[in-house]
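**Q** give me a model of this one.
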Amino acid sequence: MSYYLSPANFKGAYRGVPSKSITQRVLFLSTLLDEFVVYNPLWANDIKETITVLTKLGFEVTGKEDAFFIKKQRKIESAEISLLGSATTLRFVIPFAFLHLQKLTINLSENLQTRFNDIYGDIFQKNDISYQNKGNKIIISGSLKGGKYQIPETVSSQFISGLLLTLPFLKEDSELILPNKTPSFPYVNLTVELLEELGVIIEKKENGYLIKGQQKLQKNSFIVENDYSQAAYFFVLKELGENIIINNLKEDSFQGDKEVVKILTAISSAKKGDKPLLVDLYHYPDLAPILFVYTALSKKEIIFKGLNNLKHKESNRLQLMITNLRKVGQRLEYQEESLHFYPSILKGGIKVETANDHRLIMSLAVLASFLKEGLYFDSLEGVNKSYPNFFSDFTILGGKISVT
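**A** As a prediction, this is how the structure comes out:
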């Protein structure tokens, strides 16, 4: 079965979808109290994986769409879990599990083996934790203690967030020392702000954080706000002239991807004949595919930089987006980690390559809707990872999909 997405006109109000990043973080933190309620959570494959992990750690998670109810069921000393696709769950559970147990065995899918970019091994072994990474399996045992944790340069901010979610609840105080530069750093800020909203004190310093131990959550419930990164596709529809109203997004959100609004404004304001606008996506890699689509459709000359981290996502997003955009006629130059877009005449009618990557599927769905010949897709199921209702929202607003 394959799918054809054809040209469409969009109209209506986009209602939003709960933030995956916040839902993930709050779910882990919820296990620190005997009972906790998460309101307005996201329900998607990555969240299902996290819930399965929490169940293995001795917690009961009930509810689904409107709220999750988390309750401590039993005390365990060791657990074995299997992870298929959620790198976030993997990077969070490795330190966090040791607030609850002494030994953790993790079985990894082939996809996660290639994406993990492990830095925990060196960190843990320096802190007297037994850590064995066998490729398809990680075995960790010991007692995690507070102290000085120095993060090496990494391709993911999630390692830092994993430790931030853990260190305040150890017996000892800790110091977290960060590298000079970390991609997607707004997600670290989001983690800190979320902890502080729940009553945890994190002291910021020039090169990291000082963290008091033995802290407790001061709230037993949390309302998850809606997601800016998922709204980005609909912001682009609106910017392309469609009659779309964006609702239910928190204006003072700490989500880094709310930067999409400013970036779209800057791209739309770029004028022919001016020096090409330079857009740095080092901290906003999840926005890259849809911003590439917007740039191609708006026929602007734009240079994107800070793209290296796109190679280490669910797919090599950089290479696949370059391939697909060139197929539809977009003139591109890629050199020295920058991608130069030139105004081009686009033509669809081709089958795109997505590697079933959720963000590529959603971005190319937007592209298909503005090409006279549309685009063909082998599968649309990848969106279940982060936004299962994407195509429901997309078609309600006017998107057109047929099975071929």
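
**Q** hey, let's count contacts and neighbours off CA atoms from now on
**A** OK.

**Q** quick one, what contacts the nearest residue to N189 once chain neighbours are set aside?
**A** Closest residue to N189 apart from its sequence neighbours, by C-alpha to C-alpha, 6 or more residues apart in numbering: F254 at 7.3 Å. Shown in contact with F254 (C-alpha atoms under 8 Å, 6 or more residues apart in numbering): 186, 189-190, 193.

**Q** which members of those residues are the farthest-apart pair?
**A** Farthest pair in the contacts of F254 (C-alpha to C-alpha) is P186 and E193. Separation: 10.4 Å.

**Q** pretty sure the residue nearest to N189 is in a strand, no?
**A** No: counting by DSSP: H, G, I helix; E, B strand; the rest coil, F254 falls outside a strand, being coil.

**Q** how far away is it from I361?
**A** 26 Å (C-alpha to C-alpha, to the nearest Å).

**Q** for the residue nearest to N189, give its distance to Y233.
**A** Distance from F254 to Y233, by C-alpha to C-alpha: 19 Å.

**Q** L29 too?
**A** 30 Å.

**Q** please say which of these two ends up with more neighbours.
**A** Y233 (26 against 18; other C-alpha atoms under 10 Å).

**Q** what's the spacing between that one and D257?
**A** Counting by C-alpha to C-alpha, the gap from Y233 to D257 is 12 Å.

**Q** what's the answer for F68, then?
**A** F68 is 25 Å from D257, by C-alpha to C-alpha.

**Q** E225 now?
**A** 13 Å.

**Q** what does I94 give?
**A** I94 is 26 Å from D257, by C-alpha to C-alpha.

**Q** ditto for A87
**A** 19 Å.

**Q** got it, and D118?
**A** 25 Å.

**Q** between these two, who's got more neighbours?
**A** D257 (22 against 15).

**Q** now the other sequence, so there's something to compare against:
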Amino acid sequence: MDILLDNKRLSGTIDAISSKSYAQRAIFAAILARRKSNIGLDTLSEDIESAISCAKALGCKINYKDKTLTIDSSAEFKNNIVVDLGESGTTLRFLLGLLPVLNIKAKIIRRGSLIKRTNDLLFNLLKSAGVKIREENENIYIEGFLGQGNYSLRGDISSQFISSLLLSLAYHDKKSLVKLETKLQSKSYVDMTIDVMEKFSASVEEKENKYIVSGPYRPTDYKVEKDWSNSLFFIGAGVEVRGLNFNSKQADMKAMDFIKKLGYENISNCGVKIKKQREADEYRILDAKDMPDTVPILSVLSAKEKGFTKIVNVERLKYKESDRIKSSLDLLNRLGVKAVYKDDSIEFEGRGSFTGAEINTYNDHRIAMSAIIASSFSEDKIKVFGTECIDKSYANFLDDFKRLGGSYSVI
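**A** The predicted structure is shown next:
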């Protein structure tokens, strides 16, 4: 869907949506718990529904009612299954670990940008353990068994590979060791995985460059906490967002430290509402290493303030829903900001406001939402092409945007 946005400021209060990252982890833990678990989940998204589709394909009984997702995995798992994952990279990587641990043969169907996203590191590890994997166009075919044991892999490509192994290997009663060959990037996402695993009674022992895990998982009642990454879009627009956990393991919460560099402080007693208190720092650095998903929206927020911004450790952004280096640069430049990429960094000088523009989302939900929020700081109307990608993580985003004072028309 293509939309034309008016340049109107947002205001009001909104409840944060459920964290899709926590929800996906909880769904996989519930599958492995082998009985009935109840997951408190206020909102769904395409990524969450992709994880639910895995549970259904395996034969779990699923019910979603009154903001509670019930997963009953007590029946014998189905074999020789087919699962369509859409474009959910996290779900794919978690499933690649789960299937061989359960010794289940499967055909996995990928869509869109997910077909091109790299999984070689996990493929090679599984193949070395005797699991058969082959790719054929959008399909992945997998069969074989991954037992308890000692495994090692790099930690600087994707934390999802490590999370996949930890989640899955803990299904075995006996201990398994996962050793990191390099320093772990985006450690907070692995910490989130461990947090969920322990809530479902799995044992996780973290030592230097290694994790020791074992089961069994046990069914539980689990409440998914609210999502910091998606909340940042409305926080940045000046809306009060409620329900967030200030002790969260979500690294995206650290975006608030960067927002302070822009001269804003939280003035809410029961949520997050930022207010300008001083001029922005003239020179500011954003480290994308542990919170890559925040780069598009924080780029927009920083670009509307005077001063120089350097975003470092962005190389891994190439492997997101889009090449997020390219798409973020294009977003900024179309808004009238002269942004460049050099030496693993994005650099630009803020301009105070934005020009009218036509924005390509590159089928990336975070680029789309960032462009929509940018319209509230624009001097003229902004067109955004392909906003349907927002459903991946925040299905009601445009409804919430409109309720908070935003205005757009479909073109």
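
**Q** what does the TM-score come to for these two?
**A** TM-score for the superposed chains, counting by TM-score structural alignment, normalised by the length of structure 1: 0.92, backed by 396 aligned residues with a C-alpha RMSD of 2.1 Å.

**Q** once you drop chain neighbours, what's closest to T354 of structure 1?
**A** With C-alpha to C-alpha, 6+ apart, the residue lying closest to T354 of structure 1 is L360, at 5.7 Å.

**Q** and the one you found, what's its match in structure 2?
**A** Matched to structure 2 by TM-score structural alignment, L360 of structure 1 sits across from I367.

**Q** show residues contacting the helix or strand harbouring its match.
**A** I367 of structure 2 is located in helix 365-374, with elements delineated by DSSP states H and E. Helix 365-374 of structure 2 is contacted by residues 5, 233-234, 237, 293, 296-297, 300, 321, 327-328, 331, 354, 359-361, 382, 384, 386-387, 389-393 when judged by C-alpha under 8 Å, 6+ apart.

**Q** what's the answer for stretch 113-130 of structure 1, then?
**A** 87, 91, 131-133, 135-136, 139-145, 149-152, 154-155, 159, 312-314.

**Q** list buried residues within these.
**A** Buried subset of these (neighbour count, 16 or more other C-alpha atoms under 10 Å): 87, 91, 131, 139-145, 149-152, 154-155, 159, 312-314.

**Q** quick one: the strands in the stretch 151-300 of structure 2?
**A** Counting by DSSP state E, counting those that start in this stretch, the segments of the stretch 151-300 of structure 2 that form strands are 176-180, 203-207, 210-214, 221-223, 240-242, 264-266, 271-272, 274-276, 283-287.

**Q** ok now the second one, how far from the chain's centre?
**A** In terms of C-alpha atoms, centre = their mean, to the nearest Å, the centre of strand 203-207 of structure 2 is found 24 Å from the chain centre.

**Q** check the shortest one too.
**A** A distance of 21 Å separates the C-alpha centroid of strand 271-272 of structure 2 from that of its chain, computed with C-alpha atoms, centre = their mean.

**Q** what sits closest to the corresponding residue of structure 1 for N150 of structure 2 if chain neighbours are left out?
**A** Aligning on TM-score structural alignment places N150 of structure 2 opposite K148 in structure 1. With sequence-adjacent residues excluded and distances taken as C-alpha to C-alpha, 6+ apart, K148 of structure 1 is closest to E175, at 4.7 Å.

**Q** what sits against that neighbour?
**A** 147-149, 208-211.

**Q** thought N38 of structure 2 was touching K67?
**A** No: at 10.1 Å, N38 of structure 2 and K67 do not qualify as touching, with contact defined as C-alpha atoms under 8 Å.

**Q** more neighbours, those two?
**A** In this view N38 of structure 2 and K67 are compared by other C-alpha under 10 Å, and N38 has more residues nearby, 20 against 12.

**Q** which strand or helix spans that one?
**A** Assigned by DSSP H and E, N38 of structure 2 falls in strand 36-40.

**Q** in the stretch 301-411 of structure 2, which spans are helices?
**A** Remark: helices assigned in the stretch 301-411 of structure 2 by DSSP state H, counting those that start in this stretch are 324-334, 365-374, 397-403.

**Q** looking at those helices, which is nearest to R284 of structure 2?
**A** helix 324-334 (16.7 Å).

**Q** which ones among the contacts of stretch 113-130 of structure 1 lie within strands?
**A** Mapping the contacts of stretch 113-130 of structure 1 onto strands (DSSP state E) picks out 131-133, 139-141, 149-150.

**Q** contacting residues around the alignment partner in structure 2 of L104 of structure 1?
**A** Counting by TM-score structural alignment, L104 of structure 1 lines up with A106 in structure 2. Shown in contact with A106 of structure 2 (C-alpha under 8 Å, 6+ apart): 79-83, 99, 141-143.

**Q** quick check: the two most widely separated of those residues?
**A** The widest separation within those (C-alpha to C-alpha) is 13.7 Å, between V83 and E143.

**Q** tally of neighbours for K204 of structure 1?
**A** 12.

**Q** what's the counterpart of it in structure 2?
**A** In structure 2, K204 of structure 1 lands on E206 (TM-score structural alignment).

**Q** where's its match relative to K179 of structure 2, distance?
**A** 10 Å.

**Q** could you do P296 of structure 2 as well?
**A** P296 of structure 2 is 32 Å from K179 of structure 2, by C-alpha to C-alpha.

**Q** quick one, which of those two is more surrounded?
**A** Neighbour comparison, P296 of structure 2 and K179: the larger count goes to P296, with 23 against 19 (by other C-alpha under 10 Å).
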